[in-house]
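Chemist: sequence and predicted structure, then a few things I'm wondering about:
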Amino acid sequence: MSQDIFDEKLIYHCSGFEINGSGGAETYLTSLINHQLPGVSDRVLKSLQNVDQSQFKLVHIHSPDLLLGITGKCPVVFTVHNHSTYCPSGTKYLAGQGVVCERNFSYLGCTWGKVVDGCGSRRPQRAVKEFLHSQQVLNILNNLKITVVANSNYVREQLIKNGVSSEKIITLRCGTSVPPIGTKPLSLEIHQNHRILFVGRIVPDKGLEWLLKTLVHTNPRIHLDIAGEGWDKLRLEKLASSLGLNNRITWHGWCEADKLNTLYQQCFAVIFPSVWPEPAGLVTLEAYARYRPVIASAVGGIPEHLRDRETGILVPANDIKKLADAITELDTDYQKSRQIGEQGHAFLMKELTMDVHVKHLQEIYEKIIYDFSI
């Protein structure tokens, strides 16, 4: 890579994530790049190998593996978007037991997790590679001058538990872009269509199985729209059929932005039933941007983005009765559904838009660049 590409003193993002807005960290990073911060390159670097990093004003890393290329010749920010920094399997969730993993990273504990609890891959070579990677990343965070940005206090606490100094960590909640096309508060007409929406990858951790089993215990007029794809889709389609739900569900697959916006607009509530500890949960913010109340599981960083009974309803993970009660409550009370949706939108506009996020991020950049120079 020729060094003249970096002849300007700019801030560069460095990430293995694709810039296509397809969900989670990719959606966040896409929004961040599209926001065009002053002094920040619109080019996202995929690697730092063989690059003179002294040319950078600052490098902002979004993927833990890219920390291995840091030379210490420029200020560095590392945003922790998921659990892979301190969890070799990347989930902090023991799917076989259906519980959140409470262990900190260690070779003994994580080996037990893989062999006994069935956590992630149990192939020896892959497991060893994952262990070494987590250890390397944690060592780098402890030994180099890097500012760590956690996207929730839950993630911050996990980093501290795994040995990262609290003085290095800043919590900065993700922001989201408000849709460019007009969105409206929930209308009575839409509420009476009795549609709810699930948005996300169709994998066990996202809790769609729990939602399908819950749907049976709600009014038959409630229809579930599912926007997403994933390797567990075939099994869950069979489950839905066995539960007699075929005429109450529409599987939309992966949806482009316009289609997804339409689905948000035609529902009276968004269901976010993750059973693993979501680091933050951008679906919540996307629902707020469209004036829709959120019913979500109280796991990970979700409770930090959802104010119970104000911007949505929190329920214990895998609790069918409480999830059914929450769906029924909003389905039968238009005024409450509309009010919660409006309060969610107000919360977003005050604290969780990309404009607000970028303002705080710029302040972080300025401080780190100043501290590096003295």
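Modeler: Nice, I can see it.

Chemist: when you work out contacts or count neighbours from here on, use the C-alpha atoms and nothing else.
Modeler: Will do.

Chemist: can you give me the strands in this protein?
Modeler: Applying DSSP state E to the chain gives strands spanning 11-14, 40-45, 58-61, 76-80, 93-94, 99-100, 147-150, 169-171, 195-199, 223-227, 249-253, 269-272, 294-297, 312-315.

Chemist: ok, and here's another one to check against it:
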Amino acid sequence: MRDFQSMNILNIHKFYYQRRGAERYYFDLTKLLVEKGHRVIPFSMQDDRNYPSVYSKYFVPNLELGTTNKSAPFSNVRAYCNTPLHGSSTLPSALTLHGMTQSLRTLGRILYYPQARRNIGDLLDAEKIDIAHIHNIYHHISPSILGEIHARGIPIVMTVHDFKLICPNYTLYTEGAICERCKGGKYYNATIHKCLKNSTAQSLAGTVELYFHKTFRFYEKYVSRFIAPSQFVKNKLVEFGQNPDQIEVIPHFVDVPTLEVTSHKSQVTSETAKYLLYGGALSPEKGIFQFIRYFHHASIPDLELWVAGDGPEKSEIEGYLQENKIKNIILLGKLEKSVLLETMAASLGVVIPSVVYETFGLAALEAFSQKKIVLSSSLGGLGELVEDGKTGFLFDMNDQQSVIRSLLQLSHEKDRVASMGEYAFQVARDRYNKELHYQRLMELYGGVLKGKKA
């Protein structure tokens, strides 16, 4: 390594365009590292939606899995490889020999993709890399790249954005409830309970994938440190058998000064704000449809719910609102980030009604940076991030009255809510700023690099 202040950092993630929270952190981290004087070299997957990059020639060919739902990674499989594959098929409907061959090729790529290893090797031949930072590489890239990076003497760290290391469907959630049946290596439960898209074939593929990766210990052997964004994530990984000495807790960050500018544009006060904002996917694991029903039953005068986002539950939600002639719940559709922040700045607060374990809660942190409190389920990392009665109100999504109590507090205690918003801003500024995140990350990088020298 030439200089700890000017490293060449290989930043790897399977998507090179904005989708969800993992991509937001990936690009925010890239920006932060560049600001600090490092060179960041990306490695990802080719896609028409990608941001431009001079390194795109090294990216792996596109693998279109046909859905943005993380719980259904094997549906509508269509692979675009160097050798064209005629037609398309899904794993559960591969009834022809051709379809079966294509599905097996896709499964092979998901398990271990030799071309990804070759591509990363070509990139490493062209660039001197000091450290590799891995994010999500499942399915599209595969852990085949890890051995090649390790063989070059380059240490690897990995940010854990979900529970894919221990759960075939990423979420520890199936059949409408939290699920930890696979604990102890019992991944066959994913097939028994059809945890992926309610499909036996897709679930079997996910089961095989995790057994394969655990058998060869790709991640355990080659990753020097796993970065958990919350203590909850670390604890859960350890419960499932991960080595605690390999896991460091480094929470995500928010660029408070930038977001504060947006907040100051708004002249909204606790007296003029009248709506609670949800910004995220309209999908079952996010709990928004269930929360909408609770909100409707609460019937709180002068309080509206604004819903920003898109997803598989959109049509069902629209039908529910029309059938019940609901006027105080507004569907905004998917908003650009800047518009979402402005909408957030004019709100009473933000709601995160997840029914799954959230690994962290970037949406909550952004709300804090806008001086807004968060109404949230207490699951996963959200229970650490949101301090009940201080930066927001925690509730149990299985208890309607618990949710309604939080809504009543938001609506009836506006002076308290405003004071809590000020405190939430201080928490974001003091505990989750980018400088502190960078310091923690450099300490981790430094320790890993020293271990390499030893």
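Modeler: Cool, the structure landed. Being a predicted model, the structure only gives us computed values, none of them experimental.

Chemist: what's the TM-score for these two chains?
Modeler: Once superposed, the chains reach a TM-score of 0.89 (TM-score structural alignment, normalised by the length of the first structure), with 361 aligned residues with a C-alpha RMSD of 2.3 Å.

Chemist: ok, back up a step: let me know which of the strands of the first structure is tucked in deepest.
Modeler: Each of those was scored by mean neighbour count; the highest is strand 294-297, a mean of 28, by mean count of other C-alpha atoms under 10 Å.

Chemist: what residues in the second structure pair up with it?
Modeler: Mapped onto the second structure using TM-score structural alignment, strand 294-297 of the first structure covers residues 374-377.

Chemist: gap between the matching stretch and the chain center?
Modeler: Here stretch 374-377 of the second structure is found 18 Å from its chain centre; the criterion is C-alpha atoms, centre = their mean, to the nearest Å.

Chemist: still on that earlier bit, generate a markdown table for the strands of the first structure, with distance to residue 163 of the first structure as supplementary columns.
Modeler: Formatted as a markdown table, those follow (distance: least, C-alpha to C-alpha, whole Å):
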| stretch | distance to residue 163 of the first structure |
| --- | --- |
| strand 11-14 | 24 |
| strand 40-45 | 28 |
| strand 58-61 | 20 |
| strand 76-80 | 15 |
| strand 93-94 | 20 |
| strand 99-100 | 20 |
| strand 147-150 | 13 |
| strand 169-171 | 11 |
| strand 195-199 | 34 |
| strand 223-227 | 38 |
| strand 249-253 | 40 |
| strand 269-272 | 31 |
| strand 294-297 | 28 |
| strand 312-315 | 30 |
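
Chemist: ok, which of those strands comes nearest residue 68 of the first structure?
Modeler: For the strands of the first structure, the distance to residue 68 of the first structure is smallest for strand 58-61, at 10.7 Å, taking C-alpha to C-alpha.

Chemist: for the closest one, packing partners?
Modeler: strand 11-14, strand 76-80 (3 or more C-alpha pairs under 8 Å, 6 or more residues apart in numbering; DSSP states H and E).

Chemist: show me the one of those strands that comes nearest residue 362 of the first structure.
Modeler: Taking those one by one with C-alpha to C-alpha, strand 11-14 is closest: 10.7 Å.

Chemist: so for residue 282 of the first structure, which of the helices and strands packed on strand 58-61 of the first structure sits nearest?
Modeler: strand 76-80 (14.3 Å).

Chemist: hmm, who's touching that closest one?
Modeler: Under the criterion C-alpha atoms under 8 Å, 6 or more residues apart in numbering, residues 58-64, 145-151, 155, 365, 368 lie in contact with strand 76-80 of the first structure.

Chemist: so which bit of the second structure is that strand matched to?
Modeler: So strand 76-80 of the first structure sits over residues 156-160 in the second structure, by TM-score structural alignment.
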